[in-house]
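Undergrad: No letters, just coordinates:
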């Protein structure tokens, strides 16, 4: 999975040991009697991903100020984008889920896919270090980073949704947000309601991220306002 690094026996052995844990969702771990789950690896992978993406954006866009770099990064490192990458490699097929999550479509939930991908990156980092993790991240995320540079105002999904709703003759979007999980590891779920009708939904580790993903999903549902180009999906 990580090019030449996978040829190293020690790397392959460490990765073979780490991947099952990276794909163990907390629902499965609970039903299996409280075995370890992938949340620690997810925590690690999130940081590794952030460093690699931030470094790439910093080097590739030497003239951009901090604020614009942060917006580019947020277009790449968010639950919806990560879930999209996870789907392209079929990661959901390998996640170990509890019965409840399995029956409610957990294999295709953005939050579960994003967390499993980050945990996988954490496992790769532990097995092969930053070179192996960086190689995999660039393979998976370079296309998304290139597209992020062309998104322009589309990075602000909530503003774009306000414009789209007005262009369609609809009222202002209202965001309904719920949270789940322990205080140190909350997951937020947001739903956009326009004129009393639930439109798009999204999840994230912060309320803002969940609202942005819900706004992006709603824009896809409504279509862009006149004169605004649709943003490529992450």
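TA: Happy to help now that I have it. None of these values were measured; they are calculated from a predicted model. Residues are numbered from 1 along each chain as shown.

Undergrad: contacts, neighbours, all on C-alpha from now
TA: Will do.

Undergrad: how about stretch 18-32: buried residues?
TA: Residues of stretch 18-32 classed as buried by neighbour count (16 or more other Cα atoms under 10 Å): 18, 19, 20, 21, 22, 23, 24, 25, 26, 27, 28, 29.

Undergrad: In this protein, mark out all the helices, start to finish.
TA: Assigned by DSSP state H, the chain shows helices spanning 9-22, 26-31, 39-60, 66-76, 79-88, 99-103, 110-148, 157-167, 207-222.

Undergrad: Contact partners for the closest residue to residue 135 other than its chain neighbours?
TA: Nearest non-adjacent residue to residue 135, counting by Cα to Cα, 6 or more residues apart in numbering: residue 2, 6.4 Å away. The contact partners of residue 2, by Cα atoms under 8 Å, 6 or more residues apart in numbering, come to 132, 133, 135, 136.

Undergrad: From residue 44, how far off is the residue nearest to the second one when sequence neighbours are not counted?
TA: Yep, that's residue 133 we're talking about. Spatial nearest neighbour of residue 133, excluding adjacent residues (Cα to Cα, 6+ apart): residue 125 at 4.9 Å. Distance of residue 125 to residue 44, computed by Cα to Cα, to the nearest Å: 9 Å.

Undergrad: the more surrounded of those two?
TA: Neighbours per residue, other Cα atoms under 10 Å: of residue 125 and residue 44, the larger number sits with residue 125, 24 against 18.

Undergrad: which residues touch the more buried one?
TA: 45, 48, 132, 133.

Undergrad: swap in residue 194?
TA: 170, 171, 172, 173, 174.

Undergrad: okay, pairing it with this:
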């Protein structure tokens, strides 16, 4: 099988040349494009999730040989969650080469976080099937790069930390309010305001309510701790 020009360019961005090009084609094929002669990437996604998990578990153990499970778990979750996979996918232009059905394409599928995250995991599995675990490991470590070194800060659950800050001062839990929603249905942007009973507030905007809540909590906590 010969790859299209777009997929050859993507191989360059990915940093892996496939000896079995069909694996890459399958990895970028969404279920909306499935046909009797074309497989989608769901099974590869399942495998890639496990390969990514093993790579990250090993990397975290190697980088901090003294850390206990209670510290490693949130770091691990931050590195393998769909949002992180989708961020990496955007950096290498994975959305541009996805094979989507017409309805998924019209609804903005190339920008959807869940779809990008799933496809990134499928690509990892394709590399694993094409060249083995060491090749997949090298790929993941290179693409995730600085995220692994800075994961301790990223793994901090700002909402939990802010709630603990409030509890330590005998305050009720923070309140999170959606104050705005913009953008089309397939790519909404949420603005969330976090409020404390003492009158302190902060707002943040993101592509999901969870991300906006975390960002608002982090901003407020940073200001409170600095003050």
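TA: It's in. Because the structure is predicted, anything quoted here is derived from the model rather than measured.

Undergrad: what about the alignment partner in structure 1 of residue 99 of structure 2, neighbour count?
TA: In structure 1, residue 99 of structure 2 lines up with residue 96, judged by TM-score structural alignment. The local packing of residue 96 of structure 1 (other Cα under 10 Å) involves 22 other residues.

Undergrad: what sits against the residue lying closest to residue 96 of structure 1 once chain neighbours are set aside?
TA: In space, and not counting its chain neighbours, residue 96 of structure 1 is closest to residue 24: 4.9 Å by Cα to Cα, 6+ apart. By Cα under 8 Å, 6+ apart, the residues touching residue 24 of structure 1 are 36, 37, 38, 95, 96, 97.

Undergrad: count of neighbours near the first one?
TA: This means residue 36 of structure 1. By the measure other Cα under 10 Å, the count of residues near residue 36 of structure 1 is 16.

Undergrad: That one pairs with which position in structure 2?
TA: Using TM-score structural alignment as the criterion, residue 36 of structure 1 maps onto residue 39 of structure 2.

Undergrad: Skipping its backbone neighbours, what lies nearest residue 178 of structure 1 in space?
TA: Nearest to residue 178 of structure 1 is residue 189, by Cα to Cα, 6+ apart, at 5.3 Å.

Undergrad: burial count for the aligned partner of residue 47 of structure 1 in structure 2?
TA: Superposed on structure 2 with TM-score structural alignment, residue 47 of structure 1 falls opposite residue 50. Around residue 50 of structure 2 there are 15 other residues, counting by other Cα under 10 Å.

Undergrad: Distance check, residue 50 of structure 2 against residue 204 of structure 2.
TA: The value you get for residue 50 of structure 2 to residue 204 of structure 2, if Cα to Cα is used, is 33 Å.

Undergrad: for residue 53 of structure 2, same thing?
TA: Distance of residue 53 of structure 2 to residue 204 of structure 2, computed by Cα to Cα: 30 Å.

Undergrad: These two: which has the busier surroundings?
TA: residue 204 (22 against 17).

Undergrad: In this model residue 216 seems to touch that one, though I could be wrong.
TA: Yes. Shown here, residue 204 of structure 2 and residue 216 form a contact pair, counting by Cα atoms under 8 Å, at 4.8 Å.

Undergrad: list residues touching both of those two?
TA: With Cα under 8 Å, 6+ apart, residue 204 of structure 2 and residue 216 have common neighbours 192, 193.

Undergrad: Mind listing what's buried along stretch 104-119 of structure 1?
TA: 106-119.

Undergrad: which residues does whichever residue in structure 2 pairs up with residue 84 of structure 1 contact?
TA: Matched to structure 2 by TM-score structural alignment, residue 84 of structure 1 sits across from residue 87. By Cα under 8 Å, 6+ apart, the residues touching residue 87 of structure 2 are residue 117.

Undergrad: and what of the one 10 residues further on?
TA: The neighbourhood of residue 97 of structure 2, defined by Cα under 8 Å, 6+ apart, consists of 6, 7, 10, 28.

Undergrad: ranking these by neighbours, who comes first?
TA: Result: residue 28 is most packed of the contacts of residue 97 of structure 2 (other Cα under 10 Å), 27 neighbours.

Undergrad: Not counting sequence-adjacent ones, nearest residue to that one?
TA: residue 98 (4.8 Å).

Undergrad: Please give the number of neighbouring residues around the one you found.
TA: Neighbours of residue 98 of structure 2 (other Cα under 10 Å): 22.
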